[in-house]
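[1] I'd like to go over a predicted model; first the sequence, then the structure.
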Amino acid sequence: MPDLRGPDRQPAFLGIPTYIHSPLALSQEELAEMQADVAVIGAPVDMGVVNRPGARFGPRAIRQAGYAGSPNDTFYHMEYELYPTQEIRVVDFGDAVCPPSSLELSHEAVRLKTMQALQTGAIPLVLGGDHSITLPAATAVAQHHGYGRVGMIHFDAHADTGESGYGGVLIAHGSPMRRLLESGAIPGPNFIQIGLRGYWPDRPLFDWMREQGMRWHLMAEIVERGFEAVLRGCHRRGARRPRGHISVSGHRCS
């Protein structure tokens, strides 16, 4: 049983606020030396939003919200009855350098940082940021493993398959899945979307998604069948894909 009262332990409010007090890698070389299983990457980007900005502060807020002490080897998961950081090596790889004046340069910084993590053999865990960061992060995964060989499980209220945003903008928070499909990074049949609800997308866009071979589960189905039943079905259908990308989007209420 791990010692919870060791003299070298620090409470969560001390030290650098890395993700669950994980060790920090300042370079790709350090990340490789640490033999990380998971590399946590901040993507402080919110220039892809239509309404309220502020999501660029998300990675910092997530790190500061963690209550695990340091070292974090006693961070316990009650449901699985194990210590996750004793099973996998989690390393905080810092933030992608995202200039607040350019969405394109910010996306390239996220793509590059994600690719660096993949090249060390780690699984990138990207903290956003607005929904548009899925485009560079998933593109890096597809570039690493091969276009067309990656599947996407997308948890969101919206499909994010818009043809363009306001004013004809092609890269925004409502269109990353469409851009991934159009680029060939992730083909339509490799998409599974879970939790769609609300007023958008509308019928024409659902028709387009169906033509591309995309699949989705509405929130009403989850309420009726249960989340675990829906997720098990998605797992069975996605088992033929050798690699996967999971995108989870959060929404604020107006």
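    Received the coordinates, thanks. Numbering: from 1, shown residues only.
[2] Could you use CA atoms for every contact and neighbour count after this?
    OK.
[3] Quick check: the closest residue to V126 other than its chain neighbours vs N72, distance?
    Nearest in space to V126, with sequence neighbours left out and distances taken as Cα to Cα, 6 or more residues apart in numbering, is I41 at 4.7 Å. For I41, the distance to N72 equals 18 Å [Cα to Cα, to the nearest Å].
[4] next one: Q86
    Taking Cα to Cα, one finds Q86 at 9 Å from N72.
[5] Likewise for Q212?
    44 Å.
[6] Those two - which one has more neighbours?
    N72 (22 against 15; other Cα atoms under 10 Å).
[7] so which helix or strand takes in that one?
    Using DSSP states H and E, N72 sits in no helix or strand.
[8] got it, and T134?
    Counting by DSSP H and E, T134 is found in helix 134-145.
[9] The helix or strand just after that helix - contacts with which helices or strands?
    For helix 134-145, the following helix or strand on the C-terminal side (DSSP H and E) is strand 150-155. Applying 3 or more Cα pairs under 8 Å, 6 or more residues apart in numbering; DSSP states H and E, one finds that strand 150-155 contacts strand 191-196, strand 243-248.
[10] Save those strands as JSON lines, and put in distance to G66 and mean neighbour count too.
    Below are the helices and strands packed on strand 150-155 laid out as JSON lines (distance: least, Cα to Cα, whole Å; neighbours: other Cα atoms under 10 Å):
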{"stretch": "strand 191-196", "distance to G66": "26", "mean neighbour count": "22"}
{"stretch": "strand 243-248", "distance to G66": "19", "mean neighbour count": "16"}
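[11] closest one to A32 among those?
    strand 243-248 (20.9 Å; Cα to Cα).
[12] Centre of the chain to that closest one, how far?
    Relative to the chain's own centre, strand 243-248 is displaced by 7 Å; criterion: Cα atoms, centre = their mean, to the nearest Å.
[13] If I take that strand and strand 150-155, what angle do their directions form?
    Counting by axes from the mean of the first three to the mean of the last three Cα atoms, to 10 degrees, strand 243-248 lies at 20 degrees to strand 150-155.
[14] Next up, a structure to set beside the first:
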Amino acid sequence: MRDIMNRKKIRIISVPIDLGASLQGASGGPSALRIANLTESLQRIGYSVSAEVIVNVPIRKKYYDHLSTKMNYRREILSVCQRLALLTKKSLEDDEIPLIVGGDHSIAMGSVSGVSEYYRNSNIGLVWFDAHGDMNTPSTSPSGNVHGMPLSHLLGQGDREFCSIFSERQKVQAENVAIVGVRDMDCKEKILVRDSGVSVFTMSDIDRMGMEEVSNEVIRIVTKNTIGFHVSFDVDGCDPVAMPGTGTKVPGGVTYRESHHLLEKLARTQKITSMDMVEINPFLDEGNVTAERAVSLIQSAFGLTLL
């Protein structure tokens, strides 16, 4: 197992899925990032990028045929996450850093499961950057949209098949999870979050503490007794003024500069194992600005600095 900081090759895994969301369009996220020159941007900062892998995703069929009262498109999303988990693990086995681009946030159940399985003899940390808690379960979700449920399943709560990708083992420990940028949660979800033991940094916390102090706390949490940490970055964590191309906008989010600051700090630890970039919806964007800014943020996560 090669040391994390010595990996200089990235494998982009594209997952064009929007079945986890109510709005269509996030499936276009990987294409938008491609147009924004993601591969070339990573090469410019010293990485080699292997051929992009694209996960096949079932076509969204008639809504009434595929709705469950608990998990919409459950079977299709589970299949995608299982395949993604295998690809993510294989990337690490090949000494490549997996960069997973979505697609809606349901894919994190696949990516994080793959990372967790690769490092199965150690704990991994998880930075969850999001406007939402994403900790509903099928029994608490008011919508049945799976992109609001991934974190609960990674913590072992919810649908058993999603919790058991690769194995029954819990994918991450609550004490090593930090949610950043939260400002919108469902009523029952709040109880789950409070009871889970994860650390939450709301926008109020960021206002009060500043992103420098929040970043330091996040790093402490996700590196304590872990081999490294995965970054799952939902663009709706940013303020929609900076990132308009997403389907779940919540005003009053993390600024573009604060987002860079967090990712730059995380990069300096040299312990990022892998990353998701999700919920870019080019059909709601303005001139592909969200994808272009997402590429810049990815560069920060992979070590780009001014000097």
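    Sure thing, it's come through. What you see is a predicted model, and the numbers here were worked out from it, not measured in a lab.
[15] TM-score of the superposition?
    Here the superposed chains carry a TM-score of 0.72, computed using TM-score structural alignment, normalised by the length of the first structure; 204 aligned residues with a Cα RMSD of 2.6 Å.
[16] Which residue numbers in the second structure does the helix holding T134 of the first structure align to?
    Aligning helix 134-145 of the first structure against the second structure (TM-score structural alignment) gives residues 108-119.
[17] Also stretch 190-197 of the first structure?
    With TM-score structural alignment as the criterion, stretch 190-197 of the first structure aligns to 176-183.
[18] what sits against the residue nearest in space to the middle of the second structure?
    Centroid-nearest residue in the second structure: S232, 2.5 Å away (criterion: Cα atoms, centre = their mean). Contacts for S232 of the second structure (Cα atoms under 8 Å, 6 or more residues apart in numbering) come out as A108, L126, V127, W128, F129, M275, D276, M277, V278.
[19] And R34 of the second structure, what's its match in the first structure?
    Match for R34 of the second structure (TM-score structural alignment): R63.
[20] ok, which stretches of the second structure are strands?
    Assigned by DSSP state E, the strands in the second structure fall at 9-15, 48-49, 53-54, 97-102, 125-129, 177-182, 199-202, 229-234, 272-278.
[21] Can you convert those into a markdown table and add a column each for distance to H261 of the second structure?
    Formatted as a markdown table, the strands of the second structure follow (distance: least, Cα to Cα, whole Å):
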| stretch | distance to H261 of the second structure |
| --- | --- |
| strand 9-15 | 22 |
| strand 48-49 | 24 |
| strand 53-54 | 29 |
| strand 97-102 | 20 |
| strand 125-129 | 13 |
| strand 177-182 | 13 |
| strand 199-202 | 15 |
| strand 229-234 | 14 |
| strand 272-278 | 15 |
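[22] Contacts for stretch 31-46 of the first structure next, please.
    By Cα under 8 Å, 6+ apart, stretch 31-46 of the first structure touches 19, 25, 53-60, 88-96, 98, 100, 103, 106, 110, 113-114, 117, 120-130, 133.
[23] Q173 of the second structure touches L155, doesn't it?
    Yes. Using Cα atoms under 8 Å, Q173 of the second structure is in contact with L155, at 6.6 Å.
[24] distance of the equivalent of T161 of the first structure over in the second structure from S143 of the second structure?
    Matched by TM-score structural alignment, T161 of the first structure corresponds to M135 in the second structure. Using Cα to Cα, M135 of the second structure is found at 13 Å from S143 of the second structure.
[25] So these two - more neighbours on which side?
    With neighbours defined as other Cα under 10 Å, M135 of the second structure and S143 compare such that M135 has more, 28 against 16.
[26] quick one, what contacts the counterpart of G226 of the first structure in the second structure?
    Structural correspondence for G226 of the first structure with respect to the second structure (TM-score structural alignment): G210. By Cα under 8 Å, 6+ apart, the contact list for G210 of the second structure is empty.
[27] same thing but at 10 Å, please
    M203, S204, E258 (Cα atoms under 10 Å, 6 or more residues apart in numbering).
[28] top of these by neighbour count?
    That'd be M203 among the contacts of G210 of the second structure, by other Cα under 10 Å, with 21 neighbours.
[29] got JSON lines for the helices and strands packed on strand 150-155 of the first structure, with distance to H173 of the first structure too?
    Compiled in JSON lines, those are given as follows (distance: least, Cα to Cα, whole Å):
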{"stretch": "strand 191-196", "distance to H173 of the first structure": "15"}
{"stretch": "strand 243-248", "distance to H173 of the first structure": "13"}
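[30] Compare these and give me the one nearest A68 of the first structure.
    strand 243-248 (22.4 Å).
[31] Check the mean deviation of that closest one from the second structure.
    Its aligned residues in the second structure lie a mean 1.0 Å from strand 243-248 of the first structure after superposition (mean Cα distance after the TM-score superposition for the first structure).
[32] G151 of the first structure touches G184, doesn't it?
    No. G151 of the first structure is not in contact with G184 according to Cα atoms under 10 Å; the separation is 11.7 Å.
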